[in-house]
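Novice: A predicted structure for the sequence below; I have some questions about it.
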Amino acid sequence: MNARPSLAVAQRSLGDPSLSYPLLPPLTRGCPETSTPSVAYPLEVDYDYARVPGDLFAQAPLPDIARWSPLLPPLAAPTLGEGGTPLLEFDGVYVKDESRNPTWSHKDRLNRVTVSAAVAAGAPGVVVASSGNHGASAAAYAARAGLPAVVLASAESPPAVQTFVRAYGAKVLTVPADRRWPLLREIVDELGYHPVSNQSVTHTGHPYGPEGYKTIAYEVFAQLGRVPAAVFTPTGYGELVYGVWKGFAELHRLGVAAGTPAVFTCEPAAGGPTARALATGEPAVIVPAGHSAAYAILCDVGGHRGVRAVRDSGGQALLVSDDAMRAAQRELALRGVWQELSGAAGLAAFRALGREFDGPVVCVATSSGFKDLGVGGHRAEVVEDPTWRDAVSPR
């Protein structure tokens, strides 16, 4: 498949939409004019929307997000076949199963775009601070592009996930949590490695990252044949929910869709910086984080993207308990979809909300259950003299 040229033209500030910057280099430390010592405003990519091909959304869904290349930053890194994930219906709700991506999580959409930026910039490598999914994905896409990767992992990340990351040839450094981001900045400044994760006081991350997540919205629209009434997304820093919201907003802007969905952020109750920011009217906040087994989305540092997505869509920020996520995880597994605990947060929040919607509801399920804490540590008890009754006894 020959990708059409990107129509990306600039980076635009979410702190002040009238401010724009050249497309390159990516401003990975936030908007230089609107950010303050306490709040960093992200940037997003702007496009020449008037030139978007009229048949762009008439294509059949296929793996490789390059099918949407006019509405993505230039894709200089090769694909691993990301995208084209199934939309499954269970008991009146649709589940977008992102565990079916190449490294078993939604992060592959982001890293196809951000590693492309590293390739385009001629960077000698990429560096990421990650507890799991993001690190594995960045390592895989860096390897595919022929770039070395450094992954700064936390001591709490599952050993199996760190093994997964190392399998791609990445250098994994397990460091104290408070050293990960200062060390990342040192590697960027001293070695010139391209950062594919956050460097700022509140979260900005890579300005190109959420552009990869837009393709979830494009696919859902194609799979449903319409815009859903609501979308529930597991939320850490808010890059995913903002990307999904932006994708639907673009469909509406281009006249492809008649409206947009309400989007709901779904955070562990032990943290919840997006919910706190919306409750207090702040652009982004930092909160104390307690304990949650949903480590992939447990954040104390918030970002402005999630706040914007909820406000602009008329959605809501929801907090979910670990027990609610475990129930949703079991519900999905008993229907053939094994999700990481964090990946079940969207369905958990939808079930807990108990609200009726005038149209389809989509819950984004982000990552395979293989990424969870404690996976692989249980040894099964051997049944010494099995009978057929052992095989059919209730679970």
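Specialist: Great, that's in hand.

Novice: only C-alpha atoms from now on, for both contacts and neighbour counts.
Specialist: Noted.

Novice: can you give me the helices for this protein?
Specialist: Using DSSP state H, the helices of the chain run over 107-121, 133-145, 159-167, 177-191, 209-224, 239-253, 273-280, 304-313, 322-333, 345-353, 388-392.

Novice: need those in a markdown table with mean neighbour count and distance to residue 382, can you?
Specialist: Listed next are the helices of the chain as a markdown table, based on neighbours: other CA atoms under 10 Å; distance: least, CA to CA, whole Å:
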| stretch | mean neighbour count | distance to residue 382 |
| --- | --- | --- |
| helix 107-121 | 26 | 38 |
| helix 133-145 | 25 | 33 |
| helix 159-167 | 19 | 24 |
| helix 177-191 | 15 | 40 |
| helix 209-224 | 24 | 43 |
| helix 239-253 | 24 | 43 |
| helix 273-280 | 21 | 45 |
| helix 304-313 | 23 | 48 |
| helix 322-333 | 19 | 23 |
| helix 345-353 | 24 | 34 |
| helix 388-392 | 8 | 12 |
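
Novice: mind giving me a markdown table with these and columns for distance to residue 84?
Specialist: Below are those laid out as a markdown table (distance: least, CA to CA, whole Å):
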| stretch | distance to residue 84 |
| --- | --- |
| helix 107-121 | 10 |
| helix 133-145 | 17 |
| helix 159-167 | 23 |
| helix 177-191 | 32 |
| helix 209-224 | 7 |
| helix 239-253 | 15 |
| helix 273-280 | 29 |
| helix 304-313 | 23 |
| helix 322-333 | 20 |
| helix 345-353 | 20 |
| helix 388-392 | 36 |
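
Novice: here comes the other one, which I'd like you to weigh against the first:
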Amino acid sequence: MILEDRSLATVQRSMGDPTISYPLWPPLVLGCPATGTDEIAYPVEVDYAYDRVQPELFAPTTGPRAGLDRWAPLLPPLRAPGLGEGGTPLVDLGDGVYVKDESRNPTWSHKDRINRCTVSAAVVLGAPGVVVSSSGNHGASAAAYAARAGLPAIVLASAGAPPAVDSFLHAYGATVLTVPAEARWGLMREIVDRLGFHPLSNLTATHTGHPFGPEGYKTIAYEIHAELGVPAAVFVPTGYGELLFGVGKGFAELRRLGLTDRVPRLFSCEPAAGGPLAAAMRTGLPAAQVPVGPTAAYAIDCAVGGYRGVHALRASNGRALLVSDAELAAARAELAGQGMWTETSAAAGLAGLRAEGPSADGPVVCIATSSGFKDLDTGSRPADPIDPTWPAIERRLRAAGIST
């Protein structure tokens, strides 16, 4: 097995007991076998030979955007070809508030950072294909990176998936299986067991997901640090907590390497209709399950959480926030007023900041995860023809607040 020689990844380390480690291969998609139980699955994370990281890795660069390849030493082996993921803009909203706009990635979401890493694992293992359970960003991104790597992709989607996302999936040639949401994880395990496809999303009772995936999210922290230094806080739209964990780990690595002396406070921002991470923090559990209600933030409306999110909040002295649909809609409108069209879930970071209030300690960053193209109501507004005469035009302009 020939691996990418730039990666300094060494082992998989248990998050349930950091004294326990496993070889880097194969990725432990079911979490740590020594510490997991039927009720709680503890993930593993990738460890690195940090003493071999060269200082020039974090030197300023003015060259062309290099994607995740720039950070290859601190990522699992990148064997799948990239699509130019990463390098997204940090947009200044004023008053010390910045938005990291992840909708500028190749499939218009933050998920491209993890799928470069997870599809690479499938390539290394020689898997005949990949399978993912998703009705949105994750599935679309996985399908794109699988297509780029020449692998078939199976996406288990639910009937509530936005039609625009369904079109997105088929454009990449994915096999889309629309099944009841509660059946997806069980069917995914069958596909893994029967066909040998490599799983790119969760298989366990509480969330572990793919151990290589959150490593891709670390690069968001690297990019923020390169432009802004260490912000006072980062507000993160949160479903299973992988993004939250990855951003926290990235800043922790910068401190470990002596490039900073602190980490930002992390704020998880979940829809109030669910909120398993908030429940886990409130009860002191390593992970929790909660009932979920209806919300426009379907992409992060999770019934089950995982230990990664709990770890990230504790390590950064952070907090778990719950945001209402009204707060999400207001944040989405604010972003649109600044020229950024996001889906409702992607506005959760800014919604959390506006609910929490500004920090007096320095700049804050809100992560906006994906494009408004992915939202449930996209394309649902019917055309509204108007009589092409000046009086009719004038009435419409006045109604819009435009002086004539």
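Specialist: Happy to help now that I have it. As the structure is a computational prediction, the values presented were derived from the model and not from experiment.

Novice: for the helices of the first structure, which one sits closest to residue 368 of the first structure?
Specialist: helix 133-145 (9.4 Å; CA to CA).

Novice: the second structure: matching residues for that closest one?
Specialist: The counterpart of helix 133-145 of the first structure in the second structure, using TM-score structural alignment, spans residues 137-149.

Novice: please work out which residues outside the matching stretch touch it.
Specialist: 80-83, 107, 109, 111-112, 115-116, 119, 123, 129-130, 132-133, 152-155, 165, 168-169, 172-174, 200, 299, 370, 374 (CA atoms under 8 Å, 6 or more residues apart in numbering).

Novice: now that stretch on the first structure. Mean distance?
Specialist: Compared with the first structure after fitting, stretch 137-149 of the second structure has a mean deviation of 0.1 Å; criterion: mean CA distance after the TM-score superposition for the first structure.

Novice: follow-up on the earlier one: filter the contacts of stretch 137-149 of the second structure to the buried ones?
Specialist: Those of the contacts of stretch 137-149 of the second structure that meet the buried threshold are 80-83, 107, 109, 111-112, 115-116, 119, 123, 129-130, 132-133, 152-155, 165, 168-169, 172, 174, 200, 299, 370, 374, by 16 or more other CA atoms under 10 Å.

Novice: make sure residue 240 of the second structure is actually in contact with residue 304.
Specialist: Yes: if you go by CA atoms under 8 Å, residue 240 of the second structure and residue 304 touch, sitting 7.2 Å apart.

Novice: contacts only, for the counterpart of residue 248 of the second structure in the first structure.
Specialist: Aligned by TM-score structural alignment, residue 248 of the second structure pairs with residue 245 of the first structure. Counting by CA under 8 Å, 6+ apart, residue 245 of the first structure touches 214, 217, 261, 263, 309, 313.

Novice: go on, residue 213 of the first structure?
Specialist: For residue 213 of the first structure, the contacting residues are 106, 109-110, 239-240, 243-244, 247, by CA under 8 Å, 6+ apart.

Novice: among the helices of the first structure, which comes closest to residue 25 of the first structure?
Specialist: Going by CA to CA, the one of those nearest residue 25 of the first structure is helix 107-121, 7.3 Å.

Novice: average offset of that closest one relative to the second structure?
Specialist: Mean for helix 107-121 of the first structure is 0.3 Å (mean CA distance after the TM-score superposition for the first structure).

Novice: can you find the partner of residue 348 of the first structure in the second structure?
Specialist: In the second structure, residue 348 of the first structure lands on residue 351 (TM-score structural alignment).

Novice: does that match touch residue 327 like I think?
Specialist: Yes: the pair residue 351 of the second structure / residue 327 is scored as a contact, 5.6 Å apart, by CA under 8 Å.

Novice: got the contact list for the spatially most central residue of the second structure?
Specialist: Centroid check for the second structure by CA atoms, centre = their mean gives residue 243 as the closest residue, at 4.4 Å. Residues counted as contacts of residue 243 of the second structure (CA under 8 Å, 6+ apart) are 214, 217, 236.
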